[in-house]
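Colleague: sequence first, then the predicted structure:
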Amino acid sequence: MTQIDHIIPQDVSELRLHELWSSYSLPIDFDIHDPHNLAPICIPCNGVESKGNATYEA
């Protein structure tokens, strides 16, 4: 089983997001929920205690 999670967390602060824009040359129209910011991750690695419980068959 696997989950889909944000690479840059969806709860990132505005200040930190601005730092990431500068550091990684993110596009000006970067969307935190864009598929380019999502990745599959194994459930134990994702820490299900603090995340949603949506799972997907790999």
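Modeller: Everything's here; your move.

Colleague: C-alpha only now, for contacts and for neighbours.
Modeller: OK.

Colleague: which strands or helices does whichever strand or helix holds Leu20 pack on?
Modeller: Using DSSP states H and E, the element containing Leu20 is helix 14-24. Helices and strands touching helix 14-24, by 3 or more CA pairs under 8 Å, 6 or more residues apart in numbering; DSSP states H and E: there are none.

Colleague: show me what secondary structure element comes after that helix.
Modeller: Counting by DSSP H and E, what follows helix 14-24 is strand 38-42.

Colleague: and after that next one, which helix or strand comes next?
Modeller: Next along from strand 38-42, by DSSP H and E: helix 43-46.

Colleague: for comparison:
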Amino acid sequence: MGNTPQQVSVYRDKLIKNGVITPTEWGFVDFKIPYLRDYLREHSEHIAYHMHARE
């Protein structure tokens, strides 16, 4: 993804503070929003395509 651990940490903290994810153990998180995991898995190709299109 091209991000440093410090950059990822900032976004991770924001997602935790906003109730989107919760830390479960070292290096792992869980989604707090119902069905978000399923949605992201189903749409991962579409999301990745649009992320790369911005570069």
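Modeller: Arrived safely. Keep in mind that what you see is a predicted model, and the values were worked out from it rather than measured.

Colleague: care to give me the TM-score?
Modeller: The TM-score (TM-score structural alignment, normalised by the length of structure 2) is 0.37; 34 aligned residues with a CA RMSD of 3.5 Å.

Colleague: buried set for the helix holding Leu20 of structure 1?
Modeller: By 16 or more other CA atoms under 10 Å, the buried positions in helix 14-24 of structure 1 come out as Leu17.

Colleague: where along structure 2 do the strands fall?
Modeller: 21-25, 28-31 (DSSP state E).

Colleague: now render the ones you listed as a markdown table, adding mean neighbour count and distance to Met51 of structure 2.
Modeller: Formatted as a markdown table, the strands of structure 2 follow (neighbours: other CA atoms under 10 Å; distance: least, CA to CA, whole Å):
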| stretch | mean neighbour count | distance to Met51 of structure 2 |
| --- | --- | --- |
| strand 21-25 | 13 | 21 |
| strand 28-31 | 13 | 21 |
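
Colleague: reformat these as a markdown table; add distance to Tyr49 of structure 2.
Modeller: Shown next, in a markdown table, are those (distance: least, CA to CA, whole Å):
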| stretch | distance to Tyr49 of structure 2 |
| --- | --- |
| strand 21-25 | 23 |
| strand 28-31 | 22 |
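
Colleague: now the closest residue to Phe31 of structure 2 other than its chain neighbours: how far from Leu15 of structure 2?
Modeller: The shortest distance from Phe31 of structure 2 to any non-neighbouring residue, by CA to CA, 6 or more residues apart in numbering, is to Ile21 (4.4 Å). Using CA to CA, to the nearest Å, Ile21 of structure 2 is found at 6 Å from Leu15 of structure 2.
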